[in-house]
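Trainee: Any chance you could fold what I've pasted below:
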Amino acid sequence: MQIVKYPAKKDWSEILKRPEFDISSLHQKVNDILINIKKHGDKALFEYCSLFDKVELKNLKVSDDEINEAEKYVSDELKNAIEEAKKNIEIFHKSQIFESKKIETTQGVVCWQKAVAIEKVGLYVPGGTAPLFSTVLMLAIPAKIAGCKEIVLCSPPNKEGKIHPAILYAAKIAGVNKIFKAGGAQAIAAMAYGTESVPKVYKIFGPGNQYVTAAKQLLSLRDVAIDMPAGPSEVQVIADDTANAAFVAADLLSQAEHGVDSQAILTTTSDRLISEVITEIEKQLERLPRKEMTAKSLLNSKLILLKNEDEIIEITNEYAPEHLIIETNNYMQIANRIVNAGSVFLGHYTPESAGDYASGTNHTLPTNGYAKAYSGVNLDSFIKKITFQEITEQGIRNLGRTIEVMAENEQLDAHKNAVTLRKG
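Mentor: Model (predicted):
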């Protein structure tokens, strides 16, 4: 990890750069995959599964028998944990249900909104280096609460042609309708265009590698809505002298183990804490099974010593982290000044892992600085709002002249006439 002490403000943007990778040929490769899926459907999916997943599939759809069989391979302890997490995620997301109110803006003019679920949604759950069954819960549960009629899930199969049992179990209890063995950009394309097996959806959710991200972004230009732009995962920790160095180190490492392109940042005014955190990282890293990959990720990570709390808050709002952990004595005061972050974890006993799994908040969050403009996934992500208005005869008389004047000045006479005729 790189230690940066008292950087000048002019250097912050350079210091806060995310890991960069050569993507010069990425969009062309992904676009070729999208075109192939659009033209050849299931046939292309089977071919990509053979090429990338190294398995020859007979069927793309996961059968009920496979789902029931998978359940046998999930321990009771893990089932209980998944069900406890499901309960908390449901409680939090149900609290977000929209309540419509009719508003009379002018006498005789009533307006309101109606929340309607997106009918068909697609969820992508990566296989990769870890089976992210928690992502199934984070996406399928709010989709179910919202009332989405069709919830489609794609996840890459292993070399035996199976999806991890915990992913299938989580999908079953969270209410997923259909599950398909497909990964990467080709899975995103299948849900966007529809194939003989995979239904076409209206919006696609879920994380993935750079190919998945590129596919989502390209398809969102004309074919399907997506949850948000997303990239490698990241965390920032704000800590002071009251912080436990072991906790801070564990928080940084828990993010770094996601992948070699993840980033972990510590911002503090305590030089002593930086030294203690480095010692703890070295100690804890040795015990991690994913030690090698985590160590590579730490090359992207930084420990930044700043002059005061104001600088910490300013640099945080500039970085706009996906995850922000505040391990300070006055964490609530700092939190109240944060305007750019995906999800915030407060105090010494609130690890980011809690939000990843079971506290109830959603872990599908904006990365790469997009927290400046995007929210994380929530119930509204699966809903569209339709506006309604009802105007009485008296109402059109009250509001009519205002509309006529505005239409006249925009030189839209038919707009004006639609009001004038009603006024009588």
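
Trainee: Only C-alpha atoms from now on, for both contacts and neighbour counts.
Mentor: OK.

Trainee: What segments of the chain are strands?
Mentor: With DSSP state E as the criterion, the chain has strands at 2-5, 103-106, 109-117, 120-124, 150-155, 178-181, 203-205, 225-226, 234-239, 263-268, 302-305, 323-327, 343-346, 383-391.

Trainee: Which one, of the ones you listed, ends up nearest to E47?
Mentor: strand 178-181 (12.4 Å; Cα to Cα).

Trainee: Who are the packing partners of the closest one?
Mentor: On a contact count with 3 or more Cα pairs under 8 Å, 6 or more residues apart in numbering; DSSP states H and E, strand 178-181 meets strand 150-155.

Trainee: For the comparison step, fold the sequence that follows:
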Amino acid sequence: MRIVLGVGGGIAAYKVASLLRLFTEAGHNVTVIPTEASTRFVGTATWEALSGNPVSNSVFDDVHQVNHVRLGHEADLIVIAPATADLLAKAATGQAGDLLTNTLLMARGPVLFAPAMHTEMWQHAATRANVETLRSRGAAVLEPASGRLTGADSGPGRLPEPEAIFDAAMALVQGQSDFQLPLAGRTVTISAGGTREPLDPVRFLGNRSSGKQGVALAVAARNAGATVRLLAAHMDVPPPAGVEVVPLETALQLREAALAAAADSDVVIMSAAVADFRPAAVSDTKIKKRDDRDDPVITLVRNPDILHELVELRNSAAPRGRQQLIVGFAAETGDGDGDVLAHARAKLQRKGCDLLVVNHVGTDKVFGQDTNSVVILARSGSEPQEASGTKTEVSAAIISRISDELNSVSPRA
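Mentor: All right, here's what the predicted structure looks like:
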């Protein structure tokens, strides 16, 4: 596929290099047209090296090829990222002052704009009018992500992650009417990893969780357009780019972070492996092994049921109907009282969450592995859904199910 990638003059231009790499690695032939302003952020040499094609922003280069006409006619897809307020205005009013705006006027295929700018610029009436004009003419304009912007402020206006733009572009070319990212405009909080409960300054009670599934969920939610907050307990893998990370260690710290994060979350996914118990007392000094002393006795106390507390908080805040989706995870083993699914169904009933993702765990299953096999149970009583494969594939299935659940209820007030 022949793609024209237009690069606007915003600091987010550096992220477009990753988008270009995604296009080229998928086998597409990409011509990059940067605006003059964008070359102050990323030079033409970068675009030429990554695309393998010559780069220009002037209508007077290679005049014999009539590029200002040819590129728009030949392109199977045009993607503009970052689409600055200036570029949106020029496109909406049909200006043709450089090679990129000329190419947009000559476009015969689908066009996708990925906006990035400060919140006030995005929310300005002029920008909103320009966006509506472009959409009314058939162009696709993504909603920007929310989060930290260039300065100390934050809000809607971040460039969506390259993977999310790539997915939207491919969906647009394939003619999907719902090419818009399914979680765009949603805030998703995800807990990941395993909590650690200190015994003394050296030792702790922990578990085998690596955090791989939680990180994969964060990536899938991010790529679906959500603003993602990752509550990160101990993890063997780094957090993904493009998400807010809240580091923590213990179950009590996770509880505090989860309750705070839930206040502005559309979805809460509790995938972390949370310790059920913690030591009743924590020694200020290392517990030493001595021949003249008895073996130490460690008394455990229950940790709070964070998932159940989140459900109660949600229900009390929205007594007339669900306005937040809560997803729990159950790491189960069968025993004399029942199999894995029997225990999971009982847990779903106790917790009251909307979805429960069930793992059959063991010393060589799930924890630390790159693959997973889960069953998704719903409080609504719908048929259980199975998903298996890599943790990336399983996460995509879970996020897709969450999107379906969100679309099945009335939007938030």
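
Trainee: what's the TM-score for these two chains?
Mentor: TM-score for the superposed chains, counting by TM-score structural alignment, normalised by the length of the second structure: 0.31, backed by 196 aligned residues with a Cα RMSD of 6.4 Å.

Trainee: on that earlier part again, will you turn the strands of the first structure into JSON lines that also has distance to E352 of the first structure and mean neighbour count?
Mentor: Converted to JSON lines, these look like this (distance: least, Cα to Cα, whole Å; neighbours: other Cα atoms under 10 Å):
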{"stretch": "strand 2-5", "distance to E352 of the first structure": "22", "mean neighbour count": "13"}
{"stretch": "strand 103-106", "distance to E352 of the first structure": "40", "mean neighbour count": "12"}
{"stretch": "strand 109-117", "distance to E352 of the first structure": "30", "mean neighbour count": "17"}
{"stretch": "strand 120-124", "distance to E352 of the first structure": "22", "mean neighbour count": "26"}
{"stretch": "strand 150-155", "distance to E352 of the first structure": "25", "mean neighbour count": "25"}
{"stretch": "strand 178-181", "distance to E352 of the first structure": "29", "mean neighbour count": "22"}
{"stretch": "strand 203-205", "distance to E352 of the first structure": "21", "mean neighbour count": "23"}
{"stretch": "strand 225-226", "distance to E352 of the first structure": "25", "mean neighbour count": "19"}
{"stretch": "strand 234-239", "distance to E352 of the first structure": "8", "mean neighbour count": "26"}
{"stretch": "strand 263-268", "distance to E352 of the first structure": "12", "mean neighbour count": "25"}
{"stretch": "strand 302-305", "distance to E352 of the first structure": "18", "mean neighbour count": "22"}
{"stretch": "strand 323-327", "distance to E352 of the first structure": "7", "mean neighbour count": "25"}
{"stretch": "strand 343-346", "distance to E352 of the first structure": "6", "mean neighbour count": "21"}
{"stretch": "strand 383-391", "distance to E352 of the first structure": "27", "mean neighbour count": "14"}
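
Trainee: Just confirm A264 of the first structure contacts L252, I think it does.
Mentor: Yes. Checked against Cα atoms under 8 Å, the pair A264 of the first structure and L252 is within contact range at 5.4 Å.

Trainee: Touching both of these two, which residues are there?
Mentor: The contact sets of A264 of the first structure and L252 overlap at V235, Q236, V237 (Cα atoms under 8 Å, 6 or more residues apart in numbering).
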